[in-house]
Every structure is written in C-alpha cells, then in structure tokens.
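>>> take this sequence and fold it.
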Amino acid sequence: MHQLKQLLEIQNSELAKLLKFSLYGLEATLNKARTEFPLDPGTEICDQILQEISSLLQPPPQAIPEEAMVAIISPPEELKLIHLQKAFAADAELKVYLGNFSLQSQTDADLWHEIHRKLLRVPENIATAWRQRALDLAQEIGAIADNVHLDQLPFSRDEIIYPGLQGTLKVTGLCLSEKALLTSGINPVDEYGNLYCLAGFVQLLLRFIEIDPDLHHALKSVFSFDIMPLQSQPEQRTQYMSTLGDRWHRTQQAESNSDELLSLRAWIDIDEAIHSLVFIPPVERYSWWGNLQQESRRILKKIAQTAINLGYDVRIRQLSGLYADICAFSKDDLQLNCGGVPGEVLTCLRVYARINQEETPGRVIFRSLR
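Purely as a prediction, here's the structure:
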C-alpha cells in the first residue's frame, strides 16, 4: 500500500492517473457488491479494503502558507444541510416530545447524527416522516441514503437504526449488530436466551452513553433526589455505568443458582437500571427508545410468570396512567414540569412487586399538575 500511495502522489504522472481511476472503479464495484451481498463472509475484510482504498484516494496534506492561517481561524462555512437544520428546529410538534431543544452541531455529519438521535425519542410515525424528509432535503444537495457504511452498536439482533449519506456528503449511519455483541466477549448461554438479550442491553446502553450527550440517569441507588445529566457530571456517569455492570453480574450469578425468587429480584433491579437511563423529557412510549426499553420489561414479566408457574405468590405491576392512582404503589418518585400530560406518569423506572406477601414499591417520573 505504501508504494501505491507514493505513485498516487507523483505529479503529472499518467501512471498515477491510471491507478487513481482504477481505485475509484474498484471502490465502486466493492460498494455495490457489499450492498448486494450483506451477509457474505468476506464483508469484514471487504470493509477494511474499502477503508484502505479511501485512505489512498485522500489528497496528500499540504503545507499551509502563513497568509492562509487567517482562513483557518475564520468562522466555518455554512452547513450544506442548513435547510434541514432550520426546518427541524422550527417544528413545534417535535418540541412537544423533545422539549425546548437547540441543535448544537457545527458540521453536516454531526447534524445528521444529532437529528436522527433525537428522532429515536419521538413517536415512530413522526420519526418515520422526518427521516424521509431529511433524506429528501439531503437529496436536494446531491446526497443519497447509505445503508452500507454504518457504525455498529452491539445488541442481540441486527437492525438499521438510521441510514448514513453518500454523494456530496459522506456520513455513516447507525445500526444494531449481533456480530458486534459476539465480538465484545460477552456471550452467555442460557435456556431461554434471556441472559443473551440482557447482555445486548447492557452493551448497547454503555455505547449509547458514549455517543448521546442528552442522556441522563434517574437510578435511585446512585443519586435519589434528581435526574442527573451524564455528560456534564462525569462522576455520575461513572457511577451509573458501574452500577449497571454490577447488576448485570448479579443477574448472571442469580440465574446460575437456580433460585427463581433470587433471580426475579435481580431481574427487577437490572430492569430498573435499564429504565433509569432517561432523557428530559422522558421518551414517548411508542418511540424507538420506548419500544427498546419495553423489550427489557417483557423479559422481566416472563421471569415473573415462571415464578408464578412454580407456585410462588408473585405480582409485578408496571406503573402508568394518572399519578394520583398509582402513587400508593411507588416511593421516592421524581417530578418534572415538561413532557407528557400534566398529572400523569411519564415513565416507570421500577416496577411495583409483591413476592410472597413482601411488597417492594415501584418508582416513577411524573408530570406535575402545574
């Protein structure tokens, strides 16, 4: 590869031009083949080759004259996706679900990611319409959807979360990847696959904490009095991540002991940690995030049903609806004055549980009546 790069850097060389055109053709061919054969066993090596080709085709760095230094510290050029930025920021319906947000991105790539991360928190029908609108606005400047070059987040299944862009703008998309989970070193084997799914949740949440600066936590054992931002409070972020990891290991240990009630209590704790990773306002129930977290709760309900089938007196209740109707079943709840409907539960952080007559209160975030 070093010799190829040397040849490409030779000025006024016909051989260099021929090599460059050949590399462009190879890149286009591999990209097309990568799209047509996404499950081919050679995809990983193919991606590495594409990265090397892209690196070869990058123009060589040039020395910057002193008189050009002024341009470097001048304000950045206007975003190519400026119309997308303005339209998204002006949408009053989005503010119902996202609060009074402002877009912070300074580059087109960051803007694409920031907007699509926010769409994961709104109802799916609104998110779907906005994803198409974003692609339409990108197409106006010569960019099209790219479902091949995706950043992979570990999880127990494969799913494209949102596409990237190719053409006049090159931006990676985002996807869930079972392969990324398997290569992370965590691959528990259990009879019903519950631990495997849970491993996916833990790994996915840890990665999302790294990429989404809007995330907060409301985990009582870490901080019980408020909803804490993770980006501006690194100590809180570290403590939350550590507690999530601890509860994951406790759940593994409980499952290996074949004690159904010990296992159930561990699952209640890890489910609380998962649901305590929140945004302000909390996500809409039928959003991508809402649907994801409900997957954890469905597993918890299966664990509870297993205990019931074995003859234990177990009741699990997800708290929702009017706060006045469920407050007797909860404790140390948190209050917000944004999102949802005044007087209603915004999200259930911890389920109410009664196990063999022993009651454990749930915990919620609710919207104040004011």
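
>>> alpha carbons only for contacts and neighbour counts from here, please
OK.

>>> so where do the strands sit in the stretch 251-370 of the chain?
Taking DSSP state E, counting those that start in this stretch as the criterion, the stretch 251-370 of the chain carries its strands at 277-278, 314-317, 334-336, 345-350, 352-355, 358-360, 363-367.

>>> now the second one: buried residues?
Within strand 314-317, the residues that count as buried by 16 or more other C-alpha atoms under 10 Å are V314, R315, I316.

>>> isn't N337 up against S368?
Yes: because the distance of 5.4 Å satisfies C-alpha atoms under 8 Å, N337 is recorded as touching S368.

>>> tell me which of the two has more neighbours.
S368 (18 against 14; other C-alpha atoms under 10 Å).

>>> name the helices or strands packed onto the strand or helix carrying T243?
When elements are assigned from DSSP states H and E, T243 belongs to helix 234-256. With contacts taken as 3 or more C-alpha pairs under 8 Å, 6 or more residues apart in numbering; DSSP states H and E, helix 234-256 sits against helix 194-211, strand 228-229, helix 260-275.

>>> the same query, at a cut-off of 10 Å, please.
Contact analysis of helix 234-256 by 3 or more C-alpha pairs under 10 Å, 6 or more residues apart in numbering; DSSP states H and E lists helix 194-211, strand 216-217, strand 228-229, helix 260-275 as its packing neighbours.

>>> before we move on, back to that, what residues are shared contacts of N337 and S368?
With C-alpha atoms under 10 Å, 6 or more residues apart in numbering applied, the overlap between the contact sets of N337 and S368 consists of G343.

>>> okay, now D91: neighbour count?
10.

>>> this one as well, want them side by side:
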Amino acid sequence: MHHFRQLLELQNSQLAQLLRFTLYGLETTLNQARAEFPQDPGVKLCDELLQELHNLLQPAPTPLHPHIGWEDVIPSQNTLKLDRLREAFNSDLELNYYLGNSQLQSQTDPDLWNEIQCKLLRIPEDLAASWRQRTLDMAQEIGAIADNSNLYELPFIRDEIIYPGLSGSVQTQGLSLSQKAFLNYQNLQNNESDLSTGFLLLYTKFIEIEPNLYHALKSVCSFDIISLNSKAEQQSQYINALSDRCQRTQKAEESADPLSILRAWIDMDEAIHSLVFVPPAERYSWWGKLQNESRRILKKIADKAINAGHEVRIRQLSGLYADICTSSKDDLQLDFGGTPGEVLTCLRVYARINHEESPGRVIFRSSR
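Prediction:
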C-alpha cells in the first residue's frame, strides 16, 4: 500500500484523483458484496482489506494555515490579539439565531480568523458582509490587514475569493474557489457533468478543512444527521455515495435520455444538499447559494424533459413543515435553529414524473 499512499498524497495529480475515486468504488463494491455473501470463506480477509482501504482513504489533516503546526505551544485564550473580536462574535444574539448557541473554539489567532470566516458562510449574505467588514476593521486595529495573495484553493468550476487571509501581526491563509485546481482533474466542457464533478472535488477538499460539517444522506444513514468529524467511516461513506451519484449523472448524460438525466440529477442534488451544518446554513447564505447552483441545473434539466413531451413537476420544499409534510418522507427534526415549525433545509426535492411521485425530504425545526 506504500505506493498507493504516495500517489494519493500527490498534489494536483489527475492520476491521484483517479486512483482515489477507483478505491472509493472498490470500497463500496466490497461493502455491498460483504453484506450479500456473509458466509463466504473470504469474509475475514475482506474485512481486513476494507479496513486497509478505509485507512488509506482517510485524508491527512490540512490546516488552512500550514505554517502553524499542531506541535506548537497553544497560548492561553487571554493572549489572543483578536480576543475582542472573539468576544463580540460570541455575544451577538443575531449570529446565535443562525448558528446556534455555539461558542468559538479556536486557541490561536489564525485559527480564530478562519473559524469566524467559515461561520459567516452560513448566515445571510448581508449580515455576513457587515460582519466580514467588522472583522477586517478589528484586525486592522491590532496591525493585521487583508491579504488576497495567500489563499487555500478549493477546486471548482469558477474562480472566487471566499474570504481573505491576513498579513502583518496575524498571518494566515484565506479561502478561494479555483478553476485552475479544478482543471487539474477535469477538462471543462460546459455541461451539467462539470458541476457535478465540481461539487465532488470541492466537497472532498472542504470536508478536510471544515470540522463542523454533517451529512444527512438517507442512503448512508437513514435516521440521523451525522458529524463527519467525529465519525470517520461516515465521511468516507458519504464521499463514496457522492462519487457514485456523480458517475451516474455522467453516464445518464451520455445516454441523452432526458428522464434518465433528470432522475440521476435528482439523486445528485440530494447528495449535494445533504452535506449540512447544524443548524443548517441559511438559504441565502454563501453556502446556501452555492448549493442552490445544483437546483438551478435541476430546473434546466426538468425543463428539457418537459420540452421532450414528459409531464414533470419539481418542488423545493420550504415554509411551514405542516404545509409540506404530505410531500416528504423520512424527515429529520432539530430542536434548535431557525423558526419553530418551519423547514430548515430541503435535502431532496419533491418530484412528479409522468404521474409517478417521489417524495422529498427535509430537516425541520420542531414546533415546541
């Protein structure tokens, strides 16, 4: 496995990405075969191989500021230069409404900067813009300035600075989307499969750097919202499922059958929207708008199926849960975040295709 690991850890390598996806597929196949043939004489060896694959596919921790090692001495909280920013952030009641009553955990200034900026991706963009300017003003007060030249790049189908890094008295990387990083894995063809591959590559990298992500993908875990940071096996299973659905959308597009493409994209869209925060990001946040790019593609595909003569209705479920619950199934409930009794996020759209109904799925806030 030594050479496998060496290739997997090689940066910006198409061969490394191909190997990773192949191993994800092998892991999924072996898991399915293991469940189907429990009395097979190779079960024990299969279990050992699955453990080796699981260990091999675990991503190495990738801090947003790699110049700071885990072995460094962690200062006490009252020595942070950005301590006043942390206190203001923790005490803001409007932020608590969207983020839940979770206090910032970082123990260094670079970590604190990145933790705050990542949390701002989950709140409405106007509030996030106001708070982002406030963070820059408070950073400048202690001798740190915005730095857009030092960015951790996430592969995607376009370029975008998500938030800046800092230089001066506090030095840390910012975060960006990078089409160049995406092109290291995929040739752009301006079709829907570019977006599905873009989400697959983006999510694979984002999961490595964001410890607060959960998944609610029904095919992986039916009745819970699972932390990807605390349960590593769920992380690999979620990425496996996302990769499998990405491949199915590509095969469907090759077939040129509008209904096959539509059904594959409904499944892909569900996997994309099932990567969530707790409580879920606000619909008009940066994260919400990013995920909504999948819904826009889904609408275009539905329109193509309608133009081909099919009866298609796609509905994103939102609003009061009592009003949409007959159109959904196996929903998940939270006791905090958002407004009691309302849908917090739509994981899977409701679909009606040629008189065949497919229920949606949501996370909602309990009415108590």
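
>>> thinking again about what came up before, with the second structure superposed, average distance for the helix holding T243 of the first structure?
When the second structure is superposed, helix 234-256 of the first structure averages 0.6 Å from its matched positions, counting by mean C-alpha distance after the TM-score superposition for the first structure.

>>> picking up where we left off before, how about a markdown table for the buried residues of strand 314-317 of the first structure, with distance to D136 of the first structure added?
Converted to a markdown table, the buried residues of strand 314-317 of the first structure look like this (distance: C-alpha to C-alpha, whole Å):
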| residue | distance to D136 of the first structure |
| --- | --- |
| V314 | 51 |
| R315 | 49 |
| I316 | 45 |
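
>>> tell me the one of those residues nearest Q203 of the first structure?
Here the nearest of the buried residues of strand 314-317 of the first structure to Q203 of the first structure, counting by C-alpha to C-alpha, is I316; it sits at 25.9 Å.

>>> which residues sit in contact with the closest one?
For I316 of the first structure, the set of contacting residues under the criterion of C-alpha under 10 Å, 6+ apart consists of I268, L300, K301, A304, Q305, V351, Y352, A353, R354, I355, T360, G362.

>>> and if you look at R86 of the second structure?
Residues touching R86 of the second structure, when contacts are defined by C-alpha under 10 Å, 6+ apart, comprise Q77, L80, Q103, L104, Q105, S106, D109, L112, W113, I116, T135.

>>> rewinding a little: how about JSON lines for the strands of the stretch 251-370 of the first structure, with distance to C197 of the first structure added?
As requested, the strands of the stretch 251-370 of the first structure are arranged in JSON lines below (distance: least, C-alpha to C-alpha, whole Å):
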{"stretch": "strand 277-278", "distance to C197 of the first structure": "17"}
{"stretch": "strand 314-317", "distance to C197 of the first structure": "20"}
{"stretch": "strand 334-336", "distance to C197 of the first structure": "29"}
{"stretch": "strand 345-350", "distance to C197 of the first structure": "19"}
{"stretch": "strand 352-355", "distance to C197 of the first structure": "22"}
{"stretch": "strand 358-360", "distance to C197 of the first structure": "25"}
{"stretch": "strand 363-367", "distance to C197 of the first structure": "24"}
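
>>> counterpart of L176 of the first structure in the second structure?
In the second structure, the position corresponding to L176 of the first structure is occupied by L177, as judged by TM-score structural alignment.

>>> what's the neighbour count on that match?
Other residues within reach of L177 of the second structure by the criterion other C-alpha under 10 Å amount to 20.

>>> where does the helix holding T243 of the first structure end up in the second structure?
So helix 234-256 of the first structure sits over residues 232-254 in the second structure, by TM-score structural alignment.

>>> cool, stretch 330-342 of the first structure as well?
Alignment note (TM-score structural alignment): stretch 330-342 of the first structure is matched to residues 328-340 of the second structure.

>>> same check on stretch 48-55 of the first structure?
Per the alignment by TM-score structural alignment, stretch 48-55 of the first structure matches no residues in the second structure.

>>> whichever of the contacts of R86 of the second structure end up buried, select them in ChimeraX.
Selecting just the buried residues from those in ChimeraX takes one command, with 16+ other C-alpha under 10 Å as the test:
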select :80,106,109,112,113,116,135
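
>>> inside strands: which ones of the contacts of R86 of the second structure?
Among the contacts of R86 of the second structure, no member is found in strands (DSSP state E).

>>> how far does the match of helix 234-256 of the first structure sit from its chain's centre?
Relative to its chain's centre, stretch 232-254 of the second structure lies at 13 Å (C-alpha atoms, centre = their mean, to the nearest Å).

>>> again with stretch 191-204 of the second structure
11 Å.

>>> ok, stretch 321-334 of the first structure next?
For stretch 321-334 of the first structure, the gap between its own C-alpha mean and the chain's C-alpha mean amounts to 29 Å (C-alpha atoms, centre = their mean).

>>> any idea how far apart the tips of that stretch sit?
One end of stretch 321-334 of the first structure to the other measures 15 Å (C-alpha to C-alpha, to the nearest Å).

>>> buried stuff in the match of stretch 330-342 of the first structure?
S328, D331, L332, Q333, L334, F336, G337, G338, T339, P340.

>>> got it, and stretch 189-205 of the second structure?
Neighbour-count burial for stretch 189-205 of the second structure flags 192-205 (criterion: 16+ other C-alpha under 10 Å).

>>> CSV please, covering the residues you listed and showing distance to L99 of the second structure.
Converted to CSV, these look like this (distance: C-alpha to C-alpha, whole Å):
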residue, distance to L99 of the second structure
E192, 32
S193, 32
D194, 31
L195, 28
S196, 28
T197, 29
G198, 27
F199, 24
L200, 25
L201, 26
L202, 23
Y203, 21
T204, 23
K205, 23
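
>>> which of those sits closest to S236 of the second structure?
Lowest distance from S236 of the second structure to these (C-alpha to C-alpha) belongs to T204, with 9.5 Å.

>>> so that closest one is in contact with Q237, correct?
No: the pair T204 of the second structure and Q237 fails to qualify as a contact (C-alpha atoms under 10 Å) at a distance of 11.7 Å.

>>> anything in contact with each of these two?
Shared between the contact lists of T204 of the second structure and Q237 (criterion: C-alpha under 10 Å, 6+ apart) are residues S243.

>>> what range in the first structure matches stretch 274-287 of the second structure?
When the first structure is aligned by TM-score structural alignment, the counterpart of stretch 274-287 of the second structure is residues 276-289.

>>> which of the residues in the matching stretch are buried?
Burial within stretch 276-289 of the first structure, assessed by neighbour count using 16+ other C-alpha under 10 Å, is assigned to 276-289.
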